[in-house]
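K.L.:
using only what follows, build the 3D model:
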Amino acid sequence: MMDGGSTVGRGSWGKDATAPMSSGASWFEESQLGRFTSTDMSLLRSSTSRRRIIPEDPLYCGANLTFRSISHVNPHSPSAHFTTFTLFATASMPNVHSKLLPVERTVKGIIKHLTVLYLKNRTRISRAVYIALFVALINRIRNAVDQQKAAAKREAERRQRNSIKLVDDPAEGDAAGKKKKKVELNREFFRSLLGLLKIVIPGWKSKEMRLLISHSIFLVVRTLMSVKIAAMDGAIVKSLVKGNGKEFLMRIFWWMVIAVPATFTNSMLSWHQAQLSLNYRTRLTQHIHDKYLSNLTFYGISALDDRIKNPDQLIAVDVARFSNSLAELYSNLAKPMLDMTIYTYELSSAVGGEGVMFMSLLVQLSANVMRALTPPFGKYVADEARLEGEFRFAHSRLIDYSEEVALYGGHEAEKNTLDKGYFTLIKHVNYILRRRFYHGFMEDFVIKYFWGALGLCLCAVPVFVKLPGHILSGAMNMGDRTEEFVTNRRMLLSASDAFGRIMFSYREVMELAGHTSRVASLLEVMNDIQKGVFQKKLVSSGDTDDNAAVLKGRGKIVESEDIRFVDVPIISPNGDVLVRALSFHLRRGDHLLVVGPNGCGKSSLFRILGGLWPVYGGAVHKPSFHSIFYLPQRPYLSKGTLRQQITYPDSLRVMKSKGITDIDLMTILRQLDLAHLVELYDEGLDAEAEWRDTLSGGLQQRVAMARLMYHRPRYAILDECTSSVTLETEKAMYDGAKALGVTLMTVSHRRSLWKYHTHILQFDGQGKYVFTKLDAERRLQLEDEKEELDVKLRQVGEIERRIGELSAA
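P.N.:
Have a look, this model is predicted:
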């Protein structure tokens, strides 16, 4: 091309210098313009260089053509010479372009013209592109922030609406319980993750922060060493292409030398990741244990709130998975992002920033498509963990109720339950595997092959394209071209691998979102329970509106020496209001007997008194938590020594700090006829066993009473705690407790216990109650008389029938 025109024809002619010039002595090659005549030849020979001519051929009528000739002398025959010429059509002649030029040459000319134009304005165009990308990024961030604010507002409104509510239809409650929080990368996820990060990394001077800094340093070192190794790979191949054996061996030697710190760096990165995971889990587990085992939170989760079904699964499994995922994600994100930054800079210096940018746009486009087609793996992980917990809970429940199931012969029903839970889990796992197969197929094809092809094209840019500030590879020797290509190829593969890991990490981020959602939900529920906020699906058999009004209220708790209830509602576990306003006053030394039919509110009363159940109204005056001791019908025996069963929850150190010795414990055991337990074992009080399985029901109740006599509380709640002992043992238990100055509050149907109490609280099961002093002897007489009258009333029908028979006779 010359003067903005296009080549339309080429030719040549030759002559002997001594021969006269004639049309017969001249010849011309057939060109795109066709065969020239002798007249045309004369015209061309007489034309000066780059002179514009107008041919007579109608095909070129009106077209300005430019002629350029170059004379050549034959060195072997100086008397002979030949001339070459080229015809150019100016770009301003559309008819010539449309009639004479092939389409591919027109497109090529346009592309070449645009390339020249771009190279002239490269700096301005690059600046405009960077500004446009920056503006687009800012706009995208602003839109994302607006969307997250709207989502947070909706979430706040939803949380405000959620409170304890009654559900008339159990199916409605089940349907509401099936609504799960959507696991996705939103503001809620980042808020929850930030809250967990504050727990696992408590400060800048913490051990975890030091590990993170050290880990980051090794990541930078590893990336810089990878760049150096890439350059060394190119140099090794260059020496191999040149055939320089000495240089090749020397570069191999230095390549092996740098491999020592490189492998050490990789090992340190693995160690840092494992150590971070362990430290994260330790911090988070300790934090959860502190919350879980304070203010009776563990009881509230299992009895007063339905949001967490399996806290053991969350604490033991999900916390570990979250810690591993968080530690791995930092390595899998920080290293690739650092690699992408450094390798992209190196590649842009080697092959030009335009190629890197164009390839990045294609990669970003394909990444967006992949992201749109990526299944919600975070939700899948959360659902899988939930199903795992439910399956584990089913086995745990079977172990707890193994005796009852065996007596009912319910092994087939339990097998069906376990199989249903397992196959539900397996069905979900298989579904995840199928989705991962299709997603993995798409992901591998795009990342390994499509992006690999783009990388090869990018590495070839210096070979075929002359970029400003770069030497065209054609002007370089074979070794230099090979070195540059291998180095660029190695850096490109590393950059592609880094971007691939970033893309793969999206799935890991979604899995982290699932673990974060479950762990954060546990912490959120524990915080709510400690604030007295519960969410429980209740099925009420009474007036829903009236019960809901009672459940929304909150009473107050006042610490005092006596026990006093003032207009306190008694609520059943299923949400029924059993007593709307209970009031009584029990002074220290007044022993209370609580009686009534099943489901009348006896256990709920003691749950409120023990601080297990919230106060829904009125006021409860009671001593501190540690001044009230509770003995259930089935006592809890901890894992440990016989001494620990008596002193629970005190440790041996605490026992000694109270001035109590093993001699004092033996005195208590003898009083309850338990001294023989010490004699059964050579270790004595230090003997360890699974006491729940070793001791009978009666012995367990006596050990529980020994525990009460060791602690000597002000008040004791005895819930059918003598149902498995003899009357003589029962007398020893109650007499011993009263001798220690313990005020007793007993729930029992045994008439033998009446004589140990001074007051009675009787529920009728219809919402009414009576609180009065108890005259045990008088009441026993009345009860005996009542039973006699009941027997006589049952005989009335038989007497009337007999009288009728006699009258008829």
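K.L.:
every contact and neighbour count from this point should use C-alpha atoms.
P.N.:
Fine.
K.L.:
tell me where the stretch 601-750 of the chain has strands.
P.N.:
619-622, 628-631, 640-641, 688-689, 715-719, 743-747 (DSSP state E, counting those that start in this stretch).
K.L.:
name the helices or strands packed onto the second one?
P.N.:
Secondary structure elements in contact with strand 628-631, counted by 3 or more Cα pairs under 8 Å, 6 or more residues apart in numbering; DSSP states H and E, are helix 697-711, strand 715-719.
K.L.:
returning to what we had before: okay, the strands of the stretch 601-750 of the chain, which one's buried deepest?
P.N.:
strand 743-747 (a mean of 24; mean count of other Cα atoms under 10 Å).
K.L.:
please give me the structure for this one as well, since I'd like to look at both together:
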Amino acid sequence: MTAIADRKSAEFIQQAIFYIGVFAASTVVAVFARFTEERLALLWREFLTRRAVKLYLADATYFHLGYSGTLTHPDQRIADDVRAFTITTLSFILMVFNSALTILAFSGVLWSISPLLFVVAMFYAACGSYVTIALGRPLIKLNYDQLDKEAGFRSGLIHVRERAEAVMVARCEEQQNARLLQRLDEAIANFRQVTAINRNVGFFTTGYNWLIQIIPALIVAPAFIRGDAEFGVITQSAAAFALLVGAFSLIVTQFQSISTFAAVVSRLSSLLQAIEQSHAPGSPLAIQVDEDENCLGLEHLFLLSSTDGKPLIRDLSVSIGLGTRVLITGPNQAGSVALFKAMAGIPTTGSGRIIRPGAGGILFLPQQPYLMPGTLRQTLVPPDKSADISDDRILHLLHEFNLDVGQTGGLDKESDWDAVLSLREQQLLALIGIILARPRFVFLDRLDTTLGADEFRKILHTLSEHSITYLNSGAARGPEGLYDAILTCSQNGEWTWTTNPPEHEPIL
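P.N.:
A predicted model of the protein is given here:
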């Protein structure tokens, strides 16, 4: 600028060439810096998300978090908040690093121009940061709530999509509409508060940024007028002042991002805390569960209703060895259901001790089975046995149970089996998966209410042929020869254990 004012063409051309070279080099550096930042953020997100998913699925953490109700929308925290955390954290680290370099580079320049201007820059940035924090502090809580409310609205839409058939049959579109609009209204009301605070912060930060361009001229211009400084010093001081104040004013310029980032950090912190609490000893489950690969045992088991605390099972003590096929029946269906849940590890109110095999030694098949979306092979074959189970074996079992789901598209066709199969077909497919897994024990819950008598008898025979000891919670005794013992759950929690044939003594 001084060369222009003095009309020095040679010096102007020399400085222009130097500026062009600096800008070209800066462009290359800036592009590669951005690329490196994005790549690092992606690698970090991948690492943290894998860790989070592993913790979420380990030891039934996903169930305990939902059961306790202490944490809302853990799925959004893992998917969205981890992504925002990695990207924003890395961005802030680089901004702090760049600001530190800027302060080192331009503090000397600004001090050499005017020590007063340097002091003003530091004081101005400090005052601006304090006022911005005072005005915008409520944004942290509001942004935290906004993420939850947005997740609640989205989960409501997902619920309608996943239960579309049930919603249509029940004709509850109006109720769903009211529910979704209520969640939308909550999100909008919260966001209105966010925008109101952003408006107030915006009034201050906008004026703050405008003044940055005026303050250097107000201080340096008198020196130029007196002839104590060159004309180019005015532009130089303005640039140095703006860069230095910007480096000191990260809180002012980035407060909205910082408030959102603080909410994300808080949500991830609560997720980790909830996961740790779900694994803490002294747990929500008062029933002690121990492992024994060759036996099922119940010792002084008391099960209570979760609603009114009435006893469903009183002081149940039995031992079931391998090969002892058991029918659980009786008028106390709630007791049978509670026993199924307790043995499956679902938190159930009660006390006592359960002895059972580990995860691979006993499987549970509820009346409404869960079939993972994916290929038929993924649904039926356990990951640790994929090399031992042939396609012919799978197709043979499908044919044996009259299921044609694998005949079209093969075993590698992906599908949402819960949506395309009837309840009977889902139960049969889950049973085939159990036969392929070959656990020592399997606990069946009221399958005979859906499957026909002949079909169910064939299933039990097939389980016996594969040396799978079954416990069946059913309403009827069924044909002779299918069970070795009968556990009858009577009203008020009473129970009886009888062997079949009667000459066998009960195992107590």
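K.L.:
before we move on, back to that, between the helices and strands packed on strand 628-631 of the first structure, which gets nearest to residue 625 of the first structure?
P.N.:
Ranking these by proximity to residue 625 of the first structure (Cα to Cα) places strand 715-719 first, at 10.2 Å.
K.L.:
quick one: average offset of that closest one versus the second structure, please.
P.N.:
Superposed on the second structure, strand 715-719 of the first structure shows a mean distance to its aligned partners of 0.6 Å (mean Cα distance after the TM-score superposition for the first structure).
K.L.:
which stretch of the second structure lines up against that strand?
P.N.:
Using TM-score structural alignment, the residues of the second structure aligned to strand 715-719 of the first structure are 441-445.
K.L.:
got TSV for the helices and strands packed on strand 628-631 of the first structure, with distance to residue 631 of the first structure too?
P.N.:
As requested, those are exported to TSV (distance: least, Cα to Cα, whole Å):
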stretch	distance to residue 631 of the first structure
helix 697-711	7
strand 715-719	5
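K.L.:
which stretches of the stretch 201-350 of the second structure form helices?
P.N.:
Assigned by DSSP state H, counting those that start in this stretch, the helices in the stretch 201-350 of the second structure fall at 231-248, 250-253, 255-278, 333-344.
K.L.:
so what's the counterpart of residue 86 of the second structure in the first structure closest to, chain neighbours aside?
P.N.:
Aligned against the first structure by TM-score structural alignment, residue 86 of the second structure finds its counterpart in residue 323. Using Cα to Cα, 6 or more residues apart in numbering and skipping the chain neighbours, the partner closest in space to residue 323 of the first structure is residue 277 (5.0 Å).
K.L.:
checking that neighbour next. Helix, strand or coil?
P.N.:
Assigned by DSSP: H, G, I helix; E, B strand; the rest coil, the conformation of residue 277 of the first structure is helix.
K.L.:
residues contacting the equivalent of it over in the second structure?
P.N.:
By TM-score structural alignment, residue 277 of the first structure lines up with residue 41 in the second structure. Counting by Cα atoms under 8 Å, 6 or more residues apart in numbering, residue 41 of the second structure touches 86-87, 90.
K.L.:
which of those fall in helices?
P.N.:
Among the contacts of residue 41 of the second structure, the residues falling in helices (DSSP state H) are 86-87, 90.
K.L.:
and which of the residues you listed is nearest residue 481 of the second structure?
P.N.:
The closest of those, once distances to residue 481 of the second structure are taken by Cα to Cα, is residue 86, at 61.5 Å.
K.L.:
does the closest one really touch residue 45, like I thought?
P.N.:
Yes. Proximity of residue 86 of the second structure to residue 45 meets the contact threshold set by Cα atoms under 8 Å, at 5.7 Å.
K.L.:
so which elements touch the longest strand seen in the first structure?
P.N.:
For the first structure, the strand that runs over the most residues, judged by DSSP state E, is strand 77-89. Packing contacts for strand 77-89 of the first structure, counted by 3+ Cα pairs under 8 Å, 6+ apart, involve strand 6-16, strand 65-74.
K.L.:
fine, thanks again, bye for now.
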